[in-house]
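*Asks:* got a predicted model here, sequence first, then my questions.
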Amino acid sequence: MEILEEVELCFPQLLNASCKKPIRSHFEFILSYIILSSITLLTTTLNLLVIISIAHFKQLYTPSNLLLLSLAVSDFFVGLLMFFQIILIDGCWFLGDLMCTLYYVLDYTITSASIGTMVLISIDRYVAICDPLHYSTKVTQKRVQVCVCLCWICSIIFQIVVLKDNLKQPGRYNSCSGECVVFSDYITELVDLVVTFIGPVTMIIVLYLRVFVVAVSQAHAMRSHIAAVTIQGSVKVTAKKSEMKAARTLGVVVVVFLICLCPYYCVAYTGDNLLNASSDAFVMCLFYFNSCLNPLIYAFFYPWFRKCLKLIITLKILQPGSSETNIL
C-alpha cells in the first residue's frame, strides 16, 4: 500500500489505465525545465532575427541567403515545437492522441527539412568555390526556390508515409493514457535512417572536405602568384589567414552538426534502454540545440547579419525605405 501511495499517475481518475509519472528529483525537473526553456527562447529569437533580416533587406535577396532563410524557418519551428517537450517534462501527455501524432509528424518533417536545407547549403558552397565561373548560371534564384520547395514537400510526404499507420489510428501504440509514442516497422526505420541521417551526413562531409581542399589549394596558388610581384611577407599573412578561416569555418560546420545529431540517432535506432532518463533528456536537448546553433554558424559569421541585428534592435527597420539600406 505504501508503494501505491508514492506512485503518481498522469490521470489519477483512470487508475490502472493511466501512465505512471517517472520518478525524478525536484532538481532534475527544474534543471530540465530551465534548459529546455532557455534553448526554446534562444532558438526562436535567433532564427527570427535571421528571418527578419533576409526577408526585409532587398540587398540580401540572393540564392545563398534564400537557403539560409529556409534553414532559419525550419529551425524557428523546431524552437516552437520544443514547447511540447516542455509539456512532456513530467512524463505525461495531456493533449490527446491526435495531437501526439501530429506533433511527431511536424517534428520529423521540420527536422528533415532542416537537414535537407543544410545539404543544399553545402552544395551551394561547393559550386561557389569549386566552380566559381559557372556559379551565377548554375545557382539561380529560381532554381534555389524550386529546390527549397521540393525539400519541404519531400520532407512532408516522406514523414507522412513513415507515420501513416499512426495517422490512421492515433494512439494505437500507446500502452496507457498519458503516453505519446509512434511506431514504425524495421524496414521503414532503416530507410528513414539512411534518408534523413546517413545520406545527408555523408554528402555534407564529402562536399565540405572537397571545398576545404580546393579553398586551401586556392590560397596556396594565390600566395605563390602574388609573391612574385608584391611583398612576400604580407601575402603570407593573408594566405595563412584565408587557410585558417576556411579550416575553422568548415570544421565548426561539420563537427557541431555531427556532435548534435549523432547521439540522438544512435539512441533512436539502437534502443532507449541504453540510457537512463537523465541521459536521454540530455541527448534530446543536444539534438534540438543544433537548431539554436545554426543561426550562429551560418549567419553570425557574416558581417551583414551584425549590421542587420543593429538595425532591428534599434527599430530602424520601421523607417520608410529601410529595406533599401546598404547592408553589404
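*Replies:* Yep, that arrived.
*Asks:* every contact and neighbour count from this point should use C-alpha atoms.
*Replies:* Will do.
*Asks:* and the helix or strand hosting Ser38, what does it pack onto?
*Replies:* Assessed by DSSP states H and E, Ser38 sits inside helix 26-56. Contacts defined by 3 or more C-alpha pairs under 8 Å, 6 or more residues apart in numbering; DSSP states H and E place helix 26-56 against helix 63-87, helix 277-298, helix 303-313.
*Asks:* name the stretch among those helices that sits most buried.
*Replies:* Among the helices and strands packed on helix 26-56, the stretch with the highest mean neighbour count (mean count of other C-alpha atoms under 10 Å) is helix 63-87, at a mean of 21.
*Asks:* helices or strands up against that helix?
*Replies:* Here helix 63-87 touches helix 26-56, helix 97-130, helix 141-162, helix 277-298, going by 3+ C-alpha pairs under 8 Å, 6+ apart.
*Asks:* check it against this one:
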Amino acid sequence: MGGEKEELCFPLLLNSSCRKPQTHMSEAVSVYAVLSILSLLTTALNLLVIISIAHFRQLHSSTNFILLSLAVSDFFIGLVVFPTDTFMWKRCWVLGDLLCALYFTISLILLMASTISMVLISVDRYVAICYPMHYQTRMTQKSIRITISVCWTYSACYSFALFHDSFSNLGKNRSCHGECVAVVEVDADLVLGFVIPICIIVVLYSRVFVVAVSQARAMRSHVTTATLQSTKSKKSEIKAARNLGVLVLVFLICYCPYYIAVLSGGHIVGTSLEVVMAFLMYANSCLNPLIYALFYPWFRKAIKCIITLQILLPGSCDLMLT
C-alpha cells in the first residue's frame, strides 16, 4: 500500500490523483540535457537577432521588421515553451489548472505568430519580385509595423478563443489531479492555423520562384552598362528571395510532419511520436537564427559588435553592417 502511494502525484488525494510517470534516470538526464541546451540556444540566438535589428538603424527595413517579429516569437518559444515542456515531460503537473490553460494558450500564440510571420515574409518577397515598382509604396515600414501588430493581436485572440472552454471550465478535461491537458477544436486549428497559411506560403513562393528564374535568365542575356544598376538591384532581390526561401522551406519541413499526421487522422496524441514532432516544430525556432548567420553577413557583423560590446559606444547604432 505504501509503494502504491509513492506512485501517486498527490498521495493525499488517493483515487483522484494521477500516477507518477515512470522513466529511467539515464533517459531523463539525456532528455533534460538536450532540451535545456536547445532552450538556451534558441533564447540566446534569437535575442541576438532582436538586438541586432532593433539597435542598428541600417537594419530598419520592412523585411527585417518581419524577421524581428519572427525572432520575438522564437525567443519566447525558447524562453517559455521549451522550459515548460521540459518540466512537463514525465512529471506530474503541480502548477494548477489556470497555469495549464495559460501555457497552452501562450504556446499557440507564439506558434501562430511564427506562422503568420512566415506568411508575411512570403508576401514581402512576392511584392518585391513580382511588383518591384510598387514595393516601396506598398511595403512601407509604417504599414509593416501596423500589419505585424494586427497579426500578433489576431494570434492572441485566436488562441484565447480556441482555448476558451479550458478557461471557463478549469480542470474539466483532465482525468485526474497532476495532469495538464487542453481540448482544442482540431478542425478549426488545422484549417486556420495550418492549411490556409501553408497554402498562401506555397502559392506565393511558387510565383516568386517562377518570376525570379525568368528574371535571372533575362539578366544573363541582356546585361548592358545602361542596365547595370537595375541588374544589381534585381540580383539583390533575387538573392534575398532565395535566402528567405530557405527560411520558409525549413519552416515547412519542421511544421508539416505534425499537422499532416493530425490531418490524416493518425492517432498520435499522447504518443512518443507526437512528442518528437512537437519538438521538431519548436526546433525551428532555434534553426532560424542559424540560417541568418549562414546567409546574412550583416547578422554575423552585428553579432561581433554585440559580443565585443561595440554597441555600447556612442553612435554605434549608425554603424554600417552591409
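*Replies:* That came through fine. Since this is a predicted model, take the numbers as computed values, not measurements.
*Asks:* tell me how many other residues crowd Tyr104 of structure 1.
*Replies:* Tyr104 of structure 1 has 18 neighbours, counted by other C-alpha atoms under 10 Å.
*Asks:* just want the most central residue of structure 1.
*Replies:* Centroid check for structure 1 by C-alpha atoms, centre = their mean gives Ser291 as the closest residue, at 3.7 Å.
*Asks:* Cys308 of structure 1: which of the helices and strands packed on helix 63-87 of structure 1 is closest?
*Replies:* helix 26-56 (5.9 Å; C-alpha to C-alpha).
*Asks:* quick one, the closest one and helix 303-313 angle?
*Replies:* Counting by axes from the mean of the first three to the mean of the last three C-alpha atoms, to 10 degrees, helix 26-56 of structure 1 points 100 degrees away from the direction of helix 303-313.
*Asks:* average distance between helix 26-56 of structure 1 and structure 2?
*Replies:* After superposition onto structure 2, helix 26-56 of structure 1 sits on average 1.1 Å from its aligned residues (mean C-alpha distance after the TM-score superposition for structure 1).
*Asks:* report the angle between that helix and helix 63-87.
*Replies:* 150 degrees.
*Asks:* so which bits of helix 26-56 of structure 1 are buried?
*Replies:* Neighbour-count burial for helix 26-56 of structure 1 flags 32-33, 36-37, 39-44, 46-56 (criterion: 16 or more other C-alpha atoms under 10 Å).
*Asks:* next, the contact list for Leu95 of structure 1, please.
*Replies:* Counting by C-alpha atoms under 8 Å, 6 or more residues apart in numbering, Leu95 of structure 1 touches no other residue.
*Asks:* doesn't it lie inside a strand?
*Replies:* No. Under DSSP: H, G, I helix; E, B strand; the rest coil, Leu95 of structure 1 falls outside any strand and is assigned coil.
*Asks:* tell me the spacing between it and His26 of structure 1.
*Replies:* Leu95 of structure 1 is 24 Å from His26 of structure 1, where distance means C-alpha to C-alpha, to the nearest Å.
*Asks:* Asn16 of structure 1 now?
*Replies:* From Asn16 of structure 1 across to His26 of structure 1, the span is 25 Å (C-alpha to C-alpha).
*Asks:* Three-state assignment for the nearest residue to Arg125 of structure 2 once chain neighbours are set aside, please.
*Replies:* Counting by C-alpha to C-alpha, 6 or more residues apart in numbering, Arg125 of structure 2 lies nearest to Ala241, which is 5.9 Å off, once chain neighbours are set aside. Following three-state DSSP, we place Ala241 of structure 2 in the helix state.
*Asks:* need the counterpart of Ile144 of structure 2 in structure 1.
*Replies:* If you follow Ile144 of structure 2 across to structure 1 using TM-score structural alignment, you land on Val144.
*Asks:* cool, Leu247 of structure 2 as well?
*Replies:* Aligned partner of Leu247 of structure 2 by TM-score structural alignment: Val253.
*Asks:* its match contacts Ile297, doesn't it?
*Replies:* Yes. Counting by C-alpha atoms under 8 Å, Val253 of structure 1 touches Ile297, with 6.8 Å between them.
*Asks:* reformat the helices and strands packed on helix 26-56 of structure 1 as TSV; add distance to Thr238 of structure 1.
*Replies:* Listed next are the helices and strands packed on helix 26-56 of structure 1 as TSV, based on distance: least, C-alpha to C-alpha, whole Å:
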stretch	distance to Thr238 of structure 1
helix 63-87	25
helix 277-298	23
helix 303-313	19
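*Asks:* ok, which of the ones you listed comes nearest Ser234 of structure 1?
*Replies:* Using C-alpha to C-alpha as the measure, helix 303-313 is the one of these that comes nearest Ser234 of structure 1, at 23.5 Å.
*Asks:* that concludes my questions; thank you for your assistance.
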